[in-house]
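J.: turn this into a structure:
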Amino acid sequence: MSDRPRDDAFTTPHFESAALVVIDVQNDFLDGGSSPVPGTSDRLTTMRTLIEAFRAARCPIVHVIRLYEGADVDLVRRAALLAGAPIVKPDSGGAQIARELLPSPDVQVDAALLLSGALQPIGDREHIMWKPRWSAFYRTTLQRSLADWGADTVVIAGCNFPNCPRATIFDASERDLRVVVAEDAISQVTSDRLADALGLGAVAMPARDIVTALRVAS
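T.: Got it, this is the predicted structure:
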């Protein structure tokens, strides 16, 4: 399934200026959660390996999460949530990021801070960010933050490729960012879904190759 970096001056990843965007890896979306996404728990070890490599390279990491409260949610989920569906509610255990991915077991999501639009720092060049819809760029400061960090390449990992990762990939492409899909660190990846991303100029790589590329770049 992998598509190795191509000899293209405009789409080839720059790993020396890459940021990792980890999407929606929260307890409610894991096995045993209130709204589990198949395959997400199985990919936690690979996600952790990728995150640790970005920490070692001192490259930016953004854990992008959902917090469902009131009517500020996707239309397709609004009826269920207004009826009281207990999914990633602010300050709930289900809204917390999978502990395997955190720099410290003491880290807790600060819902009030995130819902205000601010980033929550949790480590050296590592933050949590809330997004209200599918894409990590919609009504967030992600684009500005990437520019501030000098990042022109985003590596996408996390939960449920056909929804939030795919929307983020499309929006990253619209912003002229180089995009890497960590194909074995995202749940619900299929060949057809991945082909859509590759058609936009994204590059698909397994986590082990991304880790190697980071080491070479640093």
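J.: when you work out contacts or count neighbours from here on, use the C-alpha atoms and nothing else.
T.: Fine.
J.: report the buried residues of stretch 55-72.
T.: Across stretch 55-72, burial judged by 16 or more other Cα atoms under 10 Å covers 55, 57-69.
J.: which one of those residues is nearest Ile128?
T.: Nearest to Ile128 among these is His63, at 4.7 Å by Cα to Cα.
J.: can you give me the neighbour number for Met165?
T.: No, residue 165 isn't Met; it's Pro. Residues lying near Pro165 (other Cα atoms under 10 Å) number 27.
J.: I have a second one here; can you model it like the first so I can compare?
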Amino acid sequence: MSKDVFERDRKFYQEHGMGGRMGFGRKPAIIVIDLQLGFTDATCPLGGDLDRVVASCKDLIAAAHQKQIPVFFTVCAYEEHLKDAGVWGRKVPALSWLKAGTKWVEIDPRLGKTPEDITVVKKYPSGFFGTHLQATLTSMGIDTLIITGCTTSGCVRATCIDALQYGYHGIVPEECVGDRAEAPHLANLFDIGQKYSDVVQLREVMDWIAKYQPYE
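T.: As a prediction, the model looks like this:
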């Protein structure tokens, strides 16, 4: 499946008033969705080949650190009894692999996480639902979220929708998001870009960060 299959749809959406640009705001944060070993290590049933996504995110995170841009890492982790997974645990039984304290909930070490970065433990797709993310972003005066990670069709999409609903400028560098399969990745990336966030090339984000001056 190729991105070219969406060209006709993109034209249709644009003709009907969709697919505009929000652009960057004044104060950004990086949100890294679920790039934990349970998703980036293919030996876990929930995992997939996300090496290119991890490499791209590593570069983005390093650039953010240089500019003192806050970086948030979300992690899906559950208690042994899985009661905190709710009905999602029945819909996706493989969530039972993501037990707190196991290696599968550890953030991929290739990403270069630092002690200053903020970890958000979540139970459901959106990084906002039932977490401290929104309160922390508000306290820091953040207005722009550069959303990365996995999966495009699940937790990335859910976080993009909530970011929009909370009033953030959502930016998705397409090299920095991934999925287990190409079709849901491309379809959801297209839909996110038409309705919820600006889907852009990583180079555009890196160029913007290079020019960014911290705003207090």
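J.: next, the TM-score between them, please.
T.: Here the TM-score for the pair of chains, by TM-score structural alignment, normalised by the length of structure 2, is 0.79; 191 aligned residues with a Cα RMSD of 2.4 Å.
J.: circling back: which of the buried residues of stretch 55-72 of structure 1 fall in helices?
T.: 55, 57 (DSSP state H).
J.: okay if I get the buried residues of stretch 55-72 of structure 1 as a markdown table plus distance to Leu113 of structure 1?
T.: Compiled in a markdown table, these are given as follows (distance: Cα to Cα, whole Å):
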| residue | distance to Leu113 of structure 1 |
| --- | --- |
| Arg55 | 23 |
| Ala57 | 27 |
| Arg58 | 24 |
| Cys59 | 23 |
| Pro60 | 20 |
| Ile61 | 18 |
| Val62 | 15 |
| His63 | 14 |
| Val64 | 14 |
| Ile65 | 13 |
| Arg66 | 13 |
| Leu67 | 12 |
| Tyr68 | 14 |
| Glu69 | 14 |
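J.: now, among the buried residues of stretch 55-72 of structure 1, which is nearest to Ile87 of structure 1?
T.: For the buried residues of stretch 55-72 of structure 1, the nearest to Ile87 of structure 1 is Tyr68 (6.7 Å; Cα to Cα).
J.: so which elements touch the top strand by length along structure 1?
T.: For structure 1, the strand that runs over the most residues, judged by DSSP state E, is strand 178-186. Counting contacts by 3 or more Cα pairs under 8 Å, 6 or more residues apart in numbering; DSSP states H and E, strand 178-186 of structure 1 is packed against helix 44-57, strand 153-158, helix 164-174, strand 203-205, helix 207-217.
J.: go again using 7 Å as the cut-off
T.: On a contact count with 3 or more Cα pairs under 7 Å, 6 or more residues apart in numbering; DSSP states H and E, strand 178-186 of structure 1 meets strand 153-158, strand 203-205, helix 207-217.
J.: so who does the alignment partner in structure 1 of Gly149 of structure 2 touch?
T.: Using TM-score structural alignment, the equivalent of Gly149 of structure 2 in structure 1 is Gly158. Contacts for Gly158 of structure 1 were tallied using Cα atoms under 7 Å, 6 or more residues apart in numbering; they are 22-25, 185-187.
J.: and with 8 Å instead?
T.: Contact analysis of Gly158 of structure 1 by Cα atoms under 8 Å, 6 or more residues apart in numbering lists 21-25, 40, 47, 165, 185-187.
J.: biggest separation within these, which pair?
T.: Most distant of these, by Cα to Cα, are Val21 and Thr40, 15.5 Å apart.
J.: what about Gln36 of structure 2, how many residues nearby?
T.: Using other Cα under 10 Å, Gln36 of structure 2 has 26 other residues around it.
J.: equivalent analysis for Val200 of structure 2, please.
T.: For Val200 of structure 2, the neighbour count with other Cα under 10 Å is 14.
J.: what residue in structure 1 is paired with Thr102 of structure 2?
T.: Using TM-score structural alignment, Thr102 of structure 2 pairs with Ser92 in structure 1.
J.: so which residues of structure 1 form strands?
T.: Along structure 1, the segments classed as strands by DSSP E run 18-23, 61-65, 120-123, 126-130, 153-158, 178-186, 203-205.
J.: in structure 2, what stretch matches the longest one?
T.: Per the alignment by TM-score structural alignment, strand 178-186 of structure 1 matches residues 169-177 in structure 2.
J.: and that stretch, how far out from the chain middle?
T.: 7 Å (Cα atoms, centre = their mean, to the nearest Å).
J.: that one: end-to-end distance?
T.: End-to-end span of stretch 169-177 of structure 2 (Cα to Cα, to the nearest Å): 17 Å.
J.: repeat for stretch 27-37 of structure 2
T.: Stretch 27-37 of structure 2: ends 30 Å apart by Cα to Cα.
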